[in-house]
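J.: structure, please.
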Amino acid sequence: MTIDHTAATAHALSLPATLTRPRVSRLTAQLAAAPTANYTTTCAPYTGEPLADLPVSTPADVEDVFARARRAQARWALVSLEERRRILLRFHDLVLERQDEGLDLMQAENGKTRRDAFLEITDIAITARYYARTAAALLAPKRRRGAIPVLTHTTELRHPKGVVTVISPWNYPLSMAAGDAIPALMAGNAVVQKPDTQTALTALWALELMREAGLPKDLWQMVIGRGSSIGDALMAGADYMMFTGSTASGRRIAAGAGERLIGASLELGGKNAMVVLEDADIDKAAAGAVAACFPSAGQLCVSIERLYVAEEIRDEFVAAFVERTRKLRLGAAYDFSVDVGSLTNSAQLETVTAHIADAVAKGATVLAGGHARPDLGPLFHEPTILTDVTPEMTLFAHETFGPVVSIYPYRDVEEAIAMANATPYGLNASVWSRNGARGRSVAARLHAGTVNVNDAFAAAWGSIDAPMGGMGDSGLGRRHGADGLLEYTEVQTVAHQRLQGFAPPRGVSYERWSRILTLALRALRRLGTH
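T.: Predicted coordinates:
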């Protein structure tokens, strides 16, 4: 099977003009590292050519960063929500105005297509605007019912945690970096962030724009380095941990946070399922499957890797899905002409090829794709569809995190739900049906933090007023919505007791006081209040 691709190979592709050496140097200068730091070199996935030399931070550098962040946070906590809002809205405008810079950086560092990179631009603009406009109401003091009506004045207050550590991955370098820093900063915290080294320039671009928008310099700082080197320092200085990455790493971070008795929010792995009901619109479902499985070359936590299709429509759906997949344009281009880009690193290419080879050796059938494409660049792999996948195959239950999906037939909806839920993960899912009510009913029975009906993942992810996160081995906590802001705060109750307290008034015995309170409680019950 041959997949269409752009005529020019990635090997002949030059880096975009925005990525000049002075530009890259200006971005890397924002990293917190000693003047004598060691350097590490990143390479462009499209071509393998060197991209940037980055100074690596040491544990001592991280300790210094936290000390400066703590001083900056004490001042920031006194800044009005209105001023914080203005900074976020200026940042929103800068992201949109300077989006070409960000698009070039994301493509150069990650290897994704421009259309996938653009979704990150829109995501961060929406996130900044949402929290700029909702934070004041979410963080405002709330009156709560007091212990004794009228006499107890009770208020719920929200205070910033202090300094938040954000550890962000390489697959969505803007969304996962800035998207978590925005609510943390808006809530009054400082942020110390370790972006993945491979995509640090994109995170640093967001930091540059935020400082240009007016954010104080030491309030959001970035370091890079291996977790084995600076991970302990990042945990030791944090008042809260925000991590996006593998389930194995998430468990270690959760254990460390537990030892320190600090909070943590973790978005981890997934083996996401899509269920196509027998009444689905087949053309729309096939197009939806393409959008669900192959964005960012499948390197997306919420992308679909398992596809369950009703037996009645299986053949027709598979034919439509395979046809659409074969027409995808695979290649490298700093414009919107390509459908599927490159994988980001050699480890992901090795995982993808190993999972496919293992499945084929054990009897799986390749319906589309199945091969690496070194003719296009060192890390390209064809979008791949498999069937006849069985439990002894590695990719049956393990996350591939690449452009690979397996199709399974089912007899009835109960079987489909059981198969979709037969995983320790629970991040995202998708259901397709012409009947919206039926689709929502099935969705509610799937074990996943977000479920999309007649959409892959964008509907839930883009509904930023609603929480997003995983169940089971897919993580703890939620981003987006009120949860995504309030998790970065400490809640405090202030209760002011006026006139009469809980002890009996002078001259009234405890026995008589107990009878009075009993009558009062019964009266409140009858009145239906409190």
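J.: could you use CA atoms for every contact and neighbour count after this?
T.: Fine.
J.: all helices of the stretch 151-300 of the chain, in order?
T.: Here the stretch 151-300 of the chain has its helices, by DSSP state H, counting those that start in this stretch, at 175-186, 200-212, 227-237, 247-260, 282-293.
J.: who's in contact with the second one?
T.: With Cα atoms under 8 Å, 6 or more residues apart in numbering as the contact definition, helix 200-212 has outside contacts at 24, 27-28, 30-31, 87-88, 91, 94-95, 102, 105-106, 109, 173-174, 177-178, 195, 217, 220-222, 224.
J.: related to what we said a few turns ago, TSV for the helices of the stretch 151-300 of the chain, including mean neighbour count?
T.: As requested, those are arranged in TSV below (neighbours: other Cα atoms under 10 Å):
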stretch	mean neighbour count
helix 175-186	26
helix 200-212	23
helix 227-237	16
helix 247-260	16
helix 282-293	22
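J.: now the residue positioned nearest the centre of the chain. Nearest residue, chain neighbours left out?
T.: The geometric centre of the chain, computed from its C-alpha atoms, lies nearest to M176 (Cα atoms, centre = their mean), at 5.3 Å. In space, and not counting its chain neighbours, M176 is closest to S168: 5.7 Å by Cα to Cα, 6 or more residues apart in numbering.
J.: right, and the one you found touches A178 too?
T.: No. Judged on Cα atoms under 8 Å, S168 makes no contact with A178 at a distance of 9.1 Å.
J.: out of the helices of the stretch 151-300 of the chain, nearest to E399?
T.: With respect to E399, and counting by Cα to Cα, the nearest of those is helix 247-260 at 10.4 Å.
J.: next, the angle from the closest one to helix 227-237.
T.: 30 degrees (axes from the mean of the first three to the mean of the last three Cα atoms, to 10 degrees).
J.: show me the contact partners of helix 247-260.
T.: Against helix 247-260 from outside (Cα under 8 Å, 6+ apart): 235, 240-241, 243-244, 263-264, 266-269, 473-475.
J.: out of those, which comes closest to T20?
T.: Relative to T20, and with distances defined as Cα to Cα, the nearest of those is T244, at 30.0 Å.
J.: mind listing what the closest one touches?
T.: For T244, the contacting residues are 167-169, 176, 250, 266-268, by Cα under 8 Å, 6+ apart.
J.: please flag which of those residues sit within strands.
T.: Among the contacts of T244, DSSP state E puts 167-168, 266-267 in strands.
J.: could you dump those residues into a markdown table with neighbour count added?
T.: Below are these laid out as a markdown table (neighbours: other Cα under 10 Å):
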| residue | neighbour count |
| --- | --- |
| I167 | 25 |
| S168 | 27 |
| L266 | 27 |
| E267 | 25 |
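J.: this one as well, want them side by side:
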Amino acid sequence: MTDVQTSRDTTGTNPLAPAPAGARTAADVVTPELVAQLTKGVAGSGRTANHTPFTGEKLADLPESTPEDVERAFAAARTAQAVWAQIPVRRRAAVLLRFHDLVLERQAEVLDLIQLETGKARLHAHEEVQAVAIAARHYGRRAAAYLRPKRHAGAMPALTKVTELRHPRGVVGQIAPWNYPLELSVGDALPAFVAGNAVVMKPDTETCLTALWARDLLIEAGLPADVFQVVLGEGPVVGPEVVRHADYVSFTGSTRTGREVARSAAARLVGVSLELGGKNAMLVLEDADLDKAAAGAVRACFSSAGQLCISIERLYVHESVADAFLERFAARTRAIRLGTSLSYGADMGSLVGERQLEAVTRHVADAVAKGAKVIAGGTARPDVGPYFYEPTILDGVEESMTVCAEETFGPVVSLYRFGSDDEAVERANSTPYGLNASVWTKDARRGRAVASRLRTGTVNINEGYAPAYGSAQSPMGGMKDSGLGRRHGSEGILKYTEAQTVAHQRLLPMAPSLGLDDERYAELMSRSLRLMKAFRFR
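T.: Sure thing, here's the model as predicted:
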């Protein structure tokens, strides 16, 4: 393995030094008073707890919901939803706009919680604040247009008046993951609320304080408390109960669990949206700006310690520039600073827990044992925190290695060389997943052409993931085993509604009339259909 300088500061200050006097600690942030406030209204007969990855210590004692608690939460949500749905959409949207302002004003509170619960560096935690603010603003401004009644051409011009209406589904069951506890919890719930639904959410227990903070802020912004229910507990116990009672299911997590959710929902003929796993590829073409590509690869591969569904785990670099790119990328990777401070400065934080650390360690060890070369990283860092692992670059990865095909979900990326655009596209597409991709080139037309051939829900040109994800007017989601449905844009809100067509027939019926017998009526309709085609009626 290579000798790395990861988390060894080159500016003269040691990021691993004890925190200065007055620095915030977990105990300063997660006080008994805060926990009591955030868990108010969360039903739970048992008790559970969550922990911070920075040290492994307990953060808070929490209520644990039973199946009966979940049933009661849905009952309360249904009663509240009937009233909430009658409120005009612009008033519902105003709640989102007030929430937007509150999130930005009080972001320091939630940044602390996100860091403590996930182990992220603060800048990566701020990505969640940005994403939630963007979603709140977008749906706060555009929901009325997305949901307004729409006129359509009828079966008989001038005689058939057709209107499409959108009704809320009722109570949405949402199962949110641990890796982005603000954005992938409340960020997905916002369009459901503004569409007139209630939500019963099961966040991951280890990161639930962030989701509960967002609920508290939404209530402050004007959302009726019973419209947003939160249940806590083990996924195999509470998750199926949420699916069993929901009118629609929103799930973000692993492909394996997503299949189980889909099967359970299908048995009830309930719709689902699923954002699942990824093995995302970044393509560096021979004409790319290598310095910018190397810097972008650091962001794409190691943000949130690689624990991001749309982060890059496979780097395909043209063989003519591979060595030059790798030299730049490795230098930047070795300079990454690890840290646990509740402040800006660290470049990367911790893995979330023992399971993720074990998976990352196993993938790297398997690759090395089978002949891969560690270019940077490759080592756990218990001196920083119990679940820290250095950002790692692997070269010489072969198909027999676990890291080649399985999602690692950690700060590990494998580099491969290619000789042509066709080869790069074919290899990037040679995976069951299809969530996100990245293409680097100075030729915008070429970049768009390559992007259009990649079988992924989003593609970013000259960036890793942020532009596509942050463009909230456009759909985001996965192809193939990476999921069903989309978040963002019209699809991100209309999925939480039922479409209803109301057709008003005027003057004449769609049947023989005015003395026409069946045969003459059929002839008249046939002539009418030919005329409508000739005059380009749609």
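J.: if we can go back for a sec, just send the helices of the stretch 151-300 of the first structure back as JSON lines, with distance to V302 of the first structure too.
T.: Formatted as JSON lines, these follow (distance: least, Cα to Cα, whole Å):
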{"stretch": "helix 175-186", "distance to V302 of the first structure": "13"}
{"stretch": "helix 200-212", "distance to V302 of the first structure": "21"}
{"stretch": "helix 227-237", "distance to V302 of the first structure": "24"}
{"stretch": "helix 247-260", "distance to V302 of the first structure": "14"}
{"stretch": "helix 282-293", "distance to V302 of the first structure": "8"}
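J.: buried set for the helix or strand where D358 of the first structure lies?
T.: Per DSSP states H and E: D358 of the first structure is located in helix 346-361. For helix 346-361 of the first structure, burial by neighbour count (16 or more other Cα atoms under 10 Å) applies to 348-349, 351-353, 355-357, 359-360.
J.: can you put those in TSV and add distance to E305 of the first structure?
T.: Below are those laid out as TSV (distance: Cα to Cα, whole Å):
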residue	distance to E305 of the first structure
Q348	15
L349	16
T351	14
V352	12
T353	15
H355	12
I356	13
A357	16
A359	14
V360	16
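J.: most widely separated two among those residues?
T.: Farthest apart among the buried residues of helix 346-361 of the first structure by Cα to Cα are Q348 and V360. That separation is 18.4 Å.
J.: show me what the residue nearest to M176 of the first structure lines up with in the second structure.
T.: Taking TM-score structural alignment, the alignment pairs S168 of the first structure with A176 from the second structure.
J.: check A361 of the first structure too.
T.: By TM-score structural alignment, A361 of the first structure lines up with A369.
J.: can you check A178 of the first structure too?
T.: Using TM-score structural alignment, the equivalent of A178 of the first structure in the second structure is V186.
J.: now do the closest residue to A181 of the first structure other than its chain neighbours against I304 of the first structure, distance only.
T.: Once flanking residues are discounted, A181 of the first structure sits nearest to V191: 6.6 Å by Cα to Cα, 6+ apart. Note on V191 of the first structure: its distance to I304 of the first structure, by Cα to Cα, to the nearest Å, is 32 Å.
J.: if we can go back for a sec, who's in contact with the residue nearest to the centre of the first structure?
T.: Counting by Cα under 8 Å, 6+ apart, the residues that M176 of the first structure touches are 168-169, 244.
J.: what strand or helix carries K533 of the second structure?
T.: helix 518-534.
J.: what about A52 of the first structure, how many neighbours?
T.: Per other Cα atoms under 10 Å, the neighbour tally for A52 of the first structure reads 23.
J.: do a quick rundown of the strands in the stretch 401-538 of the second structure.
T.: Per DSSP state E, counting those that start in this stretch, the stretch 401-538 of the second structure carries strands over the ranges 412-418, 433-434, 436-440, 458-461, 479-480, 483-484, 497-505.
J.: same thing with the stretch 51-200 of the first structure?
T.: Along the stretch 51-200 of the first structure, the segments classed as strands by DSSP E, counting those that start in this stretch run 142-144, 152-160, 163-168, 190-195.
J.: reformat the ones you listed as a markdown table; add distance to S514 of the first structure.
T.: Formatted as a markdown table, these follow (distance: least, Cα to Cα, whole Å):
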| stretch | distance to S514 of the first structure |
| --- | --- |
| strand 142-144 | 25 |
| strand 152-160 | 19 |
| strand 163-168 | 47 |
| strand 190-195 | 50 |
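J.: my guess is D283 of the first structure contacts A319. True?
T.: No. Under the criterion of Cα under 8 Å, D283 of the first structure is not in contact with A319, lying 10.1 Å apart.
J.: report the longest helix in the first structure, please.
T.: With secondary structure taken from DSSP state H, the first structure has its longest helix at helix 114-139.
J.: that one vs the second structure, mean deviation?
T.: Using mean Cα distance after the TM-score superposition for the first structure, helix 114-139 of the first structure ends up 0.6 Å from its aligned counterpart in the second structure, as a mean over the superposed pairs.
J.: could you tell me the angle between that helix and strand 489-497?
T.: 10 degrees.
J.: okay, helix 114-139 of the first structure sits on what stretch of the second structure?
T.: Using TM-score structural alignment, the residues of the second structure aligned to helix 114-139 of the first structure are 122-147.
J.: list the buried residues for the matching stretch?
T.: 122-144, 146-147.
J.: again with stretch 315-327 of the first structure
T.: Going by 16+ other Cα under 10 Å, stretch 315-327 of the first structure has these buried residues: 317-318, 320-322, 325-326.
J.: the aligned partner of E382 of the first structure in the second structure: neighbouring residues, count only.
T.: Alignment note: E382 of the first structure maps to E390 in the second structure; criterion TM-score structural alignment. Around E390 of the second structure there are 29 other residues, counting by other Cα under 10 Å.
J.: Q492 of the first structure: which of the buried residues of helix 346-361 of the first structure is nearest?
T.: Q348 (44.7 Å).
J.: hang on, isn't the closest one packed against P403?
T.: No. With contacts counted by Cα under 8 Å, Q348 of the first structure stays clear of P403, the gap being 10.3 Å.
J.: which residues touch stretch 514-530 of the first structure?
T.: 145, 149.
J.: residue contacts, the nearest residue to A428 of the second structure once chain neighbours are set aside?
T.: When the adjacent residues along the chain are set aside, A428 of the second structure lies closest to A281, with 5.8 Å between them (Cα to Cα, 6+ apart). Contacts for A281 of the second structure (Cα under 8 Å, 6+ apart) come out as 312-316, 428, 436-438.
J.: A128 of the first structure now?
T.: The contact partners of A128 of the first structure, by Cα under 8 Å, 6+ apart, come to 88-89, 91-92, 179, 182.
J.: give the contact list for I282 of the first structure.
T.: The neighbours of I282 of the first structure, taking Cα under 8 Å, 6+ apart as the test, are 313, 316-317, 320.
J.: sweet, I'm off.
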